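[1] Attaching a predicted model along with its sequence, questions to come.
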Amino acid sequence: MNTWKWHEHVITRAGVVAGCAALVLATVGPGAQAQPRDLGRQTLGGNDGWGAHGTGTSGGAAADAEHVHTVTTWAEFKDALAAGGTAPKIIKVKGTIDAVAEGCDAFAADGYDFDAYLAKYSPERWGLDTDLSAEPDDSPEGLRRVSAAHQSEAIKVSVPADTTIIGVGRNAGIKGASLQITRVDNVIIRNLTFESPVDCFPQWDPTDGSTGNWNSEYDSAVVYGSTHVWLDHNTFTDGEHPDSAAPTYFGMLYQQHDGELDIVRGADYVTASWNVFADHDKTILVGNSDSESTAAGDRGHLKVTFHHNLFSDLVERAPRVRFGQVDSYNNHFVADDTYAYSFGIGKESQLVAEHNAFTLPDGVSAAKVLKKWNEAPVTAAGNHVNGVATDLIAVHNAELPGETLQSGAGWTPTLRTKVDPARAVPAIVDHRAGAGRLR
């Protein structure tokens, strides 16, 4: 357990909340005015989802003044993440900072030419039987790999342990970046609009499916093997680069986005609350592979809570779950005509989806809300679809008898804040979720 010296008292992470309160009270005396609370020092509530388990999540709440940074550029943001070694830190983002302000050309390797890439690897010329992994470094694919490596180095940043990253005011955001929360403990991300990174150099894989496919990299945020993470009042969106505006090459969408949030590789004790996930295809993964090598590290982990989030105009994966005990309650799902499913029931998953609200367009059945990928039990009680109480498992099994789901995830969530009735969820969530609405 981490300990820090603060105002001549040694406190544990569990005591951070009390310590912060004491600091505020100390500023108030006869004739004095209470100082406005510092949102950067807020911690996750004691019963607020899996992130509250054990030591809880306090991020950089114990940072001293030297380790509180306000940043307005991508360079300043990266410097702030690296500053101070292992000391707790608070990074306040002011305005929108852009990781790709110079554009994709800034990452391109000398000699890279997209037209040459298309000409060489077209199905008519290359075929669909051989992938591009053996292509030499001076080939169009080799130059694409070098270009992709340049972008990866530029836009990926590692978030250290005991860190809070918070947007200042209503218009703070990070554009085109990928936050890597990798094998650390105790991180808070709040009040930021994330515009999904655009992969400048997607790879064509002729062997992906029967017709080949474009594959891209970069999630807005990746929680990889980390513990005690709180993502709150953020907005995740494709922004200026929606998939609907992407071109088609070789008969397939030129896909330049990956996910908005991935929680993978044994990550644990994560709470995602009051966020907006919007305008995206493959949105959230909890567990990224069915492979036995991955499963060994995921079994018993991937404990995640989603509550009071707005999932708007998404295609799929909200989330897709493997292995984890995932609690999803009081979320609002708003679909459009591209909708495929919300909850993906994956290998050895134990999903509890309760008291959620779904707004589906005409012609889209509630049977699509749950998607069975593997045999795994699910609890789905108290949900409403278009304002009507709906047994999601029953309607799924009735309309899709070849994909029968088993009821009963085998566990009962206890780490919950107030559970609102499903009928009230749209009004509550739509008006309070997302960046710029942090109270």
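    Great, that's in hand. Residues are numbered from 1 along each chain as shown.

[2] all contacts plus neighbour counts: C-alpha atoms, from now on.
    OK.

[3] List the buried residues of stretch 91-103.
    Residues of stretch 91-103 classed as buried by neighbour count (16 or more other Cα atoms under 10 Å): 91, 92, 93, 94, 95, 96, 97, 98, 99, 100.

[4] just stretch 251-262 next, same as before
    Using 16+ other Cα under 10 Å as the burial criterion, the residues of stretch 251-262 that qualify are 253, 254, 255, 256, 257, 258, 259, 260, 261, 262.

[5] A further structure is provided below for comparison with the first:
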Amino acid sequence: MLAPDDGWAAAEGGTTGGAAADAAHVHTVHDRAGLVRALDGGSDTPKIIRIAGTIDVNTDDRGRRLTCADYATDGYDLSAYLAAYDPRTWGPARPSGPQEDARRASAARQAERVTLKVGSHTTLVGLGRDAVLKGASLQVADADNVIIRNLEVRDTYDCFPRWQPNSGGLGDWKAEYDNIWLRGSTHVWVDHVTLSDRGRPDAAEPTYFGRNYLRHDGLLDITNGADLVTVSWSRFAEHDKAMLIGNSDSRVSDRGKLRVTLHHNAFEDIVQRAPRVRFGQVHVYNNRYVVPGDAHDYRYSIGVGTESAITAENNAFTTPAHVEVADLVKSWNGTGLQQRGTLFNGFPVDLLAIHNAYNSGSERDLVADVGWTPSLHGPISSAATADREVTRHAGAGRVR
């Protein structure tokens, strides 16, 4: 159960997950079929689901491993898809026609297997040190009071990415599934999880139409008016876009929502979005950021988006020489960032002052007044202390 002061998920009644479950709704599951039965279609019945060992969701009802070829239908073929929608001949229009229809149908077949709906009043917890969901997309949609703990969710892999000709100006591949997606949900605590592309990194994928053939989307996205969320003692690793909070600049209905606390998390070899925020009041404290020496694709860590109100305190960044302090923060139409206690390669820095000094002319200056002061939090350690504690204790299998 979440402590009374442990971030935004402790507000307005707190978060208890499946604590009210009766004996008939406490399950230990070992395979996809058992997990699906226990989730009960995302019902709101209080339930505790304990995951034992590794569960691969790309399996059929008898447990047989499914490959992308098993999902392909209606004549879908990647080579034919690439030939049909080559920008040199197809142009900038959105793909349409038989191969795009076949891709959609094939994607729908995979979605039936890999997307798992988590309903209200649910605790999903791994047993011991080696509980793994492989290939799964946990979707907490329009639910309330959910706990996800002590669980590794890895390689949420899209067999059928779609080509978006106009994305980013050059076009891009779009994968469909987040490891965990909180959408329109409230009172959610994510604790001691490990999220990554482990086993199948996008960097190893081929290039088509001049763009990396991305197979993974976000690690943990919090969108569509989700609110009162705490993410703690978790590990985000070896991925491009780690965490999106708020999905659109135009979604003004998100105002007053997207209140999120991130503390004692490790962001290791993450290219961007750790997190990227729109609208929400987000408290980012005592986190550890590590950019490896060979990570030349690193873009930024904290993204200050439209009407976001981020307070970042006592976070530690370790980077190679080619990454500068000014690279850590990116303004995406945001106006404010309150920060203090930041360590950069062991030295104290002022993220706000350095961002404004080095990005003048290319991004708007940020101000320190974000209109609120965090009050729901436990003890806040120095960045150096947090760096050591997160190294030892963050991630699945490390619950104390």
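    Perfect, thanks for sending it. Remember, it's a predicted structure, so these values are computed and weren't measured experimentally.

[6] TM-score for these two?
    Superposed pair, TM-score by TM-score structural alignment, normalised by the length of the second structure: 0.95. Supporting alignment: 389 aligned residues with a Cα RMSD of 1.2 Å.

[7] returning to what we had before: adding distance to residue 349 of the first structure as columns, could you present the buried residues of stretch 91-103 of the first structure in JSON lines?
    Converted to JSON lines, the buried residues of stretch 91-103 of the first structure look like this (distance: Cα to Cα, whole Å):
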{"residue": "91", "distance to residue 349 of the first structure": "35"}
{"residue": "92", "distance to residue 349 of the first structure": "36"}
{"residue": "93", "distance to residue 349 of the first structure": "36"}
{"residue": "94", "distance to residue 349 of the first structure": "39"}
{"residue": "95", "distance to residue 349 of the first structure": "39"}
{"residue": "96", "distance to residue 349 of the first structure": "37"}
{"residue": "97", "distance to residue 349 of the first structure": "37"}
{"residue": "98", "distance to residue 349 of the first structure": "36"}
{"residue": "99", "distance to residue 349 of the first structure": "35"}
{"residue": "100", "distance to residue 349 of the first structure": "37"}
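
[8] In strands only, show me the buried residues of stretch 251-262 of the first structure.
    The members of these that map onto strands under DSSP state E are 253, 261, 262.

[9] any chance of those in TSV, plus distance to residue 310 of the first structure?
    Output for these, formatted as TSV (distance: Cα to Cα, whole Å):
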residue	distance to residue 310 of the first structure
253	26
261	14
262	17
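
[10] Nearest residue to the middle of the first structure?
    residue 261 (2.2 Å; Cα atoms, centre = their mean).

[11] matching residues in the first structure for stretch 188-207 of the second structure?
    Matched against the first structure by TM-score structural alignment, stretch 188-207 of the second structure falls on residues 229-248.

[12] Stretch 317-336 of the second structure too?
    Residues 358-377 of the first structure are matched to stretch 317-336 of the second structure when aligned by TM-score structural alignment.

[13] Tell me which stretches of the second structure form helices.
    Using DSSP state H, the helices found in the second structure span residues 32-39, 68-71, 78-84, 87-90, 98-114, 351-359, 383-393.

[14] Which residue numbers in the first structure does the second one align to?
    Mapped onto the first structure with TM-score structural alignment as the criterion, helix 68-71 of the second structure occupies residues 104-107.

[15] Quick one: residues in contact with the matching stretch.
    The contact list for stretch 104-107 of the first structure, computed with Cα atoms under 8 Å, 6 or more residues apart in numbering, reads 147, 148, 150, 151, 200.

[16] Save these as TSV, and put in distance to residue 389 of the first structure too.
    Shown next, in TSV, are the contacts of stretch 104-107 of the first structure (distance: Cα to Cα, whole Å):
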residue	distance to residue 389 of the first structure
147	51
148	48
150	51
151	47
200	44
